[in-house]
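Trainee: Need coordinates for the below:
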Amino acid sequence: MAQVPASSESHTTLDRYLALIPRGLEHAARENLLEVLSDFSLRLKVVGEVVSDNDNIAHISNVLQRKKDKNKDIIMESCFGGFAVGSIHENKNNWSVGYIQQSKPTWSCSGVIHGVVWLQIETNAPAHLIANRVRCLGPIIALVNIWEPIDMPASQSLEQAVASVKALVDSDSQQEGDYSQAFLAARTLWFRHVQAAWNLPEEDLKALDNKLKGTAAMKYRLSCIRSDSEKYQYTRQQLLAQTAGIVVPKVQGEPWTVDLTKYDLEVVVLAHPKALAVGIALRPYQHLGVKSFATGAIPPDVTAPLEPGDVVLDPCAGVGTIPMEVLFQEQDAIAVGGDIALTGLGGVAAEYSTRAHALRRERYPSHSARYADQMAWDATCLPLRDATVDVLVSDLPFGVQCLSKAKLDSVLPLMFSEFARVLRPRTGRLVLLCGNCVPIVRVLHQLNTGKDSMSSAATAEDIISMPCDSVFPVNIGGLMAWVVIVKRDNGPPRELPNYKDRVRKVAGKRERIERCKANDKSTKKRGVHQS
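Mentor: Here you go, the predicted model:
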């Protein structure tokens, strides 16, 4: 449990939260919280193990088994030494990832890096700060209580599970205080977040206040989140139907009514074989970028803390999510994003930008130097001057539907050559989310050496500071992905051999593909009309 001393102005009561963080990003979220909430009391605890001790044995077994294959067995052993990842072994879809933790390597094999971890937060920071300034938290609930360790295996029957939940709730009155009082405290915290972040009209806030006082009926929804749901002997709906009267206590005044679509408040039950938690969702469902709490969505800017006046670039911006995040940062900064997919930069991007700017003006009516805009461009030929970007943050296109291996091999060197050109020497930072870190790190080395080498010594003319600051795996919507963090070094950018011809070749091939798609659509339309 990490703890920061309370400031002289802080309150004595600590509010309790529970956040779902993508497995692999919990340390980044922890560092961000410690920085942003440094003036307040703060306690942090990761619930459950992040990496299993048994994975080390499995990793060693995998390595020994694959020692005979010398083609792609150990491809980056020295590249990440001493950083977040100690080694990477790749054999088709079988991954083995090495971590460095207190000088002791632990390992995770295929299938283990998935899902989310629970981050328990206790702080006296004001609700508006948690709601509007802490950007590292995705789905978050006002915590009623958490019980761990417990024993609720998937093999339990429905009756046994209901009895276990009832026993845990009943035990609160004997050990840690009344469950109803804890629920009331979470409900009060929820309403403070409603006032701070939901941007509701005054009449709607007054209506919710009346419902909390019991003069009108509150509408609520009960949700359940659990991992490996298919292994259980009962459905989540069956569990909720039997435990609703247990986890949602009776209130004074008008009784609460269930409404699955037009609800005021959502009570969330998080179930795990070794832990159980109950809380109230702090964001209205329609305002969540990702509709499922189970994904543990996290804003992409969490690993790129900004300095005042920074210029932020997203060369593959899509509709512009990352540039628009800059509008809500603590520091004043300028963000520019662009994409070559013009269909993605049309009405959707324009509407997204308009809504983001309107929300910023509403939340921060005073003068601000924050600015964000979007453009149409080719990431292999950016219309930007040399050494003008402080931070490059991007969710690179990955997956078979985005770019094949052949396309990556042809496009990545061109893109990263441009990234190195526009980043400021020494101070420029690069934060990337990618589907496979191997080609990314290989291209970064190629920028320094001009060769496909992974072990060359650093020189004064290096363009990229290697090894990377950090490379770590994360779970993104059930897919294994990687975050790569690296700094720009002092060396001058080098233009790749035949750079312009290679860019023209990539652009020409892209145009031919677009023409073929357009012809296919035209042919289909003519066929429909003729029929």
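Trainee: okay, CA-based contacts and neighbour counts for the rest of this
Mentor: Noted.
Trainee: Do a quick rundown of the helices in the stretch 151-300 of the chain.
Mentor: Listed in chain order, the helices of the stretch 151-300 of the chain (DSSP state H, counting those that start in this stretch) span 158-175, 179-197, 202-213, 236-247.
Trainee: Please provide the structure for the following sequence as well, for comparison with the first:
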Amino acid sequence: MSSQGDGPSEPGPDTVEPSSSSSSCPDGDATSTDIITVTVGATVPTGFEHTAAEEVKEKIGVDARISKDRGRIYFPITTDKLFQVHLLRSVDNLFVVVEEFNHYQFKESKEETLLELQQLASKLPWTNALEVWRLNRTLKKKKGYRKGGNGTKLKPNSGATDAIVDETEQQEPPQEAPAAESHAKAEGTPDTESSMQDSEEAAPEVKPIKFRVTCNRAGDKHSFSSNEAARDFGGAVQEFFQWKADMTKFDIEVLLNIHNEEVVIGIALTEESLHRRNISHFGPTTLRSTLCYGMLRLCKPEASDIILDPMCGTGAIPLEGAIEFNSSFYIAGDNYDMAVNRTVNNICHIQKRRADKGRASGLPIDTVRWDICNLPVRTSSVDIIITDMPFGKRMGSKKGNWDLYPSCLREMARVCRPGSGKAVLLTQDKKCFSKALSRMGGLWRKLHTVWVNVGGLHAGVYLLKRTGAVFGQTPEDVYESRGAVNTQGDKKDDEELS
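Mentor: Reported below is the predicted structural model:
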């Protein structure tokens, strides 16, 4: 992408030139009253594509299409409803589609293919996508930084802005705040230092647009690499628009998504993944907030439900639930002091953020330190249990899970309401979990499994239903009460059989 034209290129097609001109003033307010319809793409946690499509239908009222490339959905949106896409809880990143090719015929040789990608840049219908990108910048309250150090901060011009960033904005790094704040103050004080303000507002108009191209490629039949595609396509985009390439402090990120024969060109609408929205104190196994949302929707929380996370870690699951499904009450607990402290700090972070906005800061959540195998919770008092169980890699061990999982499932069955209670459990240790679940067959029944990608690991989200059996009167209770010696022996037998 570092290639650059030797001189000014000829103007592009008439359909592209207006958008190129309007996008060169990214700080300006939107003046267009025309409503256009575009396709927006979203990356979502792998395995929860259908959940994301359901949320889009529920909140925006349109049907979403699930991509062949796992982890992506596409849906139409009109520019007057653009702010609604930032309210989605199940999506990681958003982008507006410039063009989509379902069956792109790549050339056999690498040179021909890369040349074709270069020629493609000047033929794409950029107009609507660039208009949406410009409107998107005026709708969002900027964080004041990018990954890589972009310090451009823009003033919001819409009443919907506060709603958009209510639960999604991140804490700004203190080292970059002064420059961003000074810019915002200059725009917010029209009665003082007007001449300085005029000069500052005029400056962005002469600054060149900075951009980068990011290529995401999947498939084994391509003659080129992702870097080569991004470099050559990016060079053509640079020559066509006369933008300046910058890998870190960019204004526009052009996306080149290639999945086998499917090619999608888009422009990013988010600067960093929305999955980091709730967490300020991270742990070694902190779950993505978007994955937490998918797990919560799987169990369908209802008003007044008591929801328990017995191994809460940093509190990502109960925090997401307390914010999005706030008619339920959440109890978060862990047996590690550090995990409990992180959860408390994350709750305080959300409460402070709400208080700073003048909103009610209370959350329906409480935090406890406890032993997962001996919970200080009344029998049959919990409606839903939802947790991320230790995989035996960064936390715990595979060997320890053979004792931990059956004990956990038994104690969860004790506190969960018979007949109506549910559990949503995430684990990558599938063999151990299956054996533990088979031992607890009289207490739990598996309804559904969603296979997800967690940090590159193939894991399962298991939806369980509590049977109507009364705890203490099932063969599972007798089996477990025989003691740890027999449990260890059974574990060894299982290992030999496997």
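Trainee: TM between them?
Mentor: The TM-score (TM-score structural alignment, normalised by the length of the second structure) is 0.67; 394 aligned residues with a Cα RMSD of 4.0 Å.
Trainee: quick one, which of the helices of the stretch 151-300 of the first structure is packed in tightest?
Mentor: helix 179-197 (a mean of 19; mean count of other Cα atoms under 10 Å).
Trainee: so how many other residues sit close to G419 of the second structure?
Mentor: G419 of the second structure has 14 neighbours, counted by other Cα atoms under 10 Å.
Trainee: need the contact list for it.
Mentor: Applying Cα atoms under 8 Å, 6 or more residues apart in numbering to G419 of the second structure gives the contacts K465, R466, T467, G468, A469.
Trainee: which one in the first structure is aligned with it?
Mentor: Superposed on the first structure with TM-score structural alignment, G419 of the second structure falls opposite R426.
Trainee: State the distance from its match to R385 of the first structure.
Mentor: Going from R426 of the first structure to R385 of the first structure by Cα to Cα, to the nearest Å gives 17 Å.
Trainee: what about stretch 66-84 of the second structure, how long is it end to end?
Mentor: For stretch 66-84 of the second structure, the end-to-end distance is 19 Å (Cα to Cα).
Trainee: do stretch 292-309 of the second structure as well
Mentor: With Cα to Cα, one end of stretch 292-309 of the second structure sits 12 Å from the other.
Trainee: What is the burial count for P305 of the first structure?
Mentor: For P305 of the first structure, using other Cα under 10 Å, the count is 12.
Trainee: That one sits in which helix or strand?
Mentor: For P305 of the first structure, there is no host helix or strand (DSSP states H and E).
Trainee: do W107 of the first structure as well
Mentor: Applying DSSP H and E, one finds W107 of the first structure within strand 104-109.
Trainee: which bit of the second structure covers that strand?
Mentor: Going by TM-score structural alignment, strand 104-109 of the first structure sits over no part of the second structure.
Trainee: Can you show me which of the contacts of G419 of the second structure carry over to the first structure?
Mentor: On the basis of both residues aligned by TM-score structural alignment, their matches' Cα atoms under 8 Å, what survives of the contacts of G419 of the second structure in the first structure is K465, R466, T467, G468.
Trainee: Regarding the first structure, what is its longest helix?
Mentor: Scanning the first structure for the longest helix, with DSSP state H as the assignment, gives helix 499-530.
Trainee: Just the buried residues out of the kept ones among the contacts of G419 of the second structure, in ChimeraX syntax.
Mentor: Buried residues among those (16 or more other Cα atoms under 10 Å), as a ChimeraX selection:
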select :465,466,467
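Trainee: Quick one: the kept ones among the contacts of G419 of the second structure as JSON lines, columns for secondary structure and distance to T248 of the second structure too.
Mentor: Formatted as JSON lines, these follow (DSSP: H, G, I helix; E, B strand; the rest coil; distance: Cα to Cα, whole Å):
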{"residue": "K465", "secondary structure": "strand", "distance to T248 of the second structure": "48"}
{"residue": "R466", "secondary structure": "strand", "distance to T248 of the second structure": "50"}
{"residue": "T467", "secondary structure": "coil", "distance to T248 of the second structure": "54"}
{"residue": "G468", "secondary structure": "coil", "distance to T248 of the second structure": "57"}
